[in-house]
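Trainee: Give the three-dimensional model of this entry:
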Amino acid sequence: MTNPFEDETAQYLDLVNDEGQHSLWPAAIPVPAGWRTTLGPTTRQECLDHIAEVWTDMRPASLAMQMDGVSGH
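Mentor: The predicted model follows:
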């Protein structure tokens, strides 16, 4: 059995959580709680390209706000 996260022929989603963290996710697997779809279903490479383009700050949103001195209120 192939790893569903590495199957070049499968369809994928780009998921994002409340902290702004992205995840490549096989479209055939239910989206886990706390995550929402921002792209897909589409090819694995298109999802990876999209994630590389939009996820430029790897810090969780709450940490980025704290470090940048931004109030969350």
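Trainee: rest of the way, CA atoms for contacts and neighbours
Mentor: Fine.
Trainee: so who does the most centrally placed residue in the chain touch?
Mentor: Taking CA atoms, centre = their mean, the centroid of the chain lies closest to His22, which sits 2.2 Å from it. Going by CA atoms under 8 Å, 6 or more residues apart in numbering, His22 touches Asp14, Leu15, Val16, Ile51, Trp55.
Trainee: Which ones among the residues you listed map onto helices?
Mentor: Ile51 (DSSP state H).
Trainee: now the contacts of His22 as a markdown table including distance to Trp35?
Mentor: Formatted as a markdown table, the contacts of His22 follow (distance: CA to CA, whole Å):
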| residue | distance to Trp35 |
| --- | --- |
| Asp14 | 10 |
| Leu15 | 6 |
| Val16 | 5 |
| Ile51 | 15 |
| Trp55 | 15 |
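Trainee: Could you also give me the structure for this next sequence, so I can compare it with the first?
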Amino acid sequence: MFDTDAREFRVVRNSEEQYSIWTTERELPPGWFEVGSRGSKAECLAYIERSWVDMRPVSLRRSLSGSEGTAA
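Mentor: Presented below is the predicted three-dimensional model:
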């Protein structure tokens, strides 16, 4: 049923740069902020697919940046 939901969704991200989608009528939990796109579930998921290119939390990427050099 969620896949055919006609409600409007929004793309949200937390401080670890992890993405999710929420319906626009729901209040966001602490630490999550709206970014980028609003629209259908499919549109929002497509935005995340294009934007979330490194699934590692930002804190992990930062801690590894010194030991990995420029490797991602």
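Trainee: follow-up on the earlier one: which of the contacts of His22 of the first structure count as buried?
Mentor: Asp14, Leu15, Val16, Ile51 (16 or more other CA atoms under 10 Å).
Trainee: Need those residues in JSON lines (columns: distance to Ala27 of the first structure).
Mentor: Formatted as JSON lines, those follow (distance: CA to CA, whole Å):
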{"residue": "Asp14", "distance to Ala27 of the first structure": "9"}
{"residue": "Leu15", "distance to Ala27 of the first structure": "10"}
{"residue": "Val16", "distance to Ala27 of the first structure": "14"}
{"residue": "Ile51", "distance to Ala27 of the first structure": "15"}
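Trainee: Which of those residues fall within strands?
Mentor: Judged by DSSP state E, strands contain the following of these: Asp14, Leu15, Val16.
Trainee: closest to Pro60 of the first structure among these?
Mentor: Nearest to Pro60 of the first structure among those is Val16, at 11.1 Å by CA to CA.
Trainee: Counterpart of the closest one over in the second structure?
Mentor: For Val16 of the first structure, the aligned residue in the second structure is Arg13 (criterion: TM-score structural alignment).
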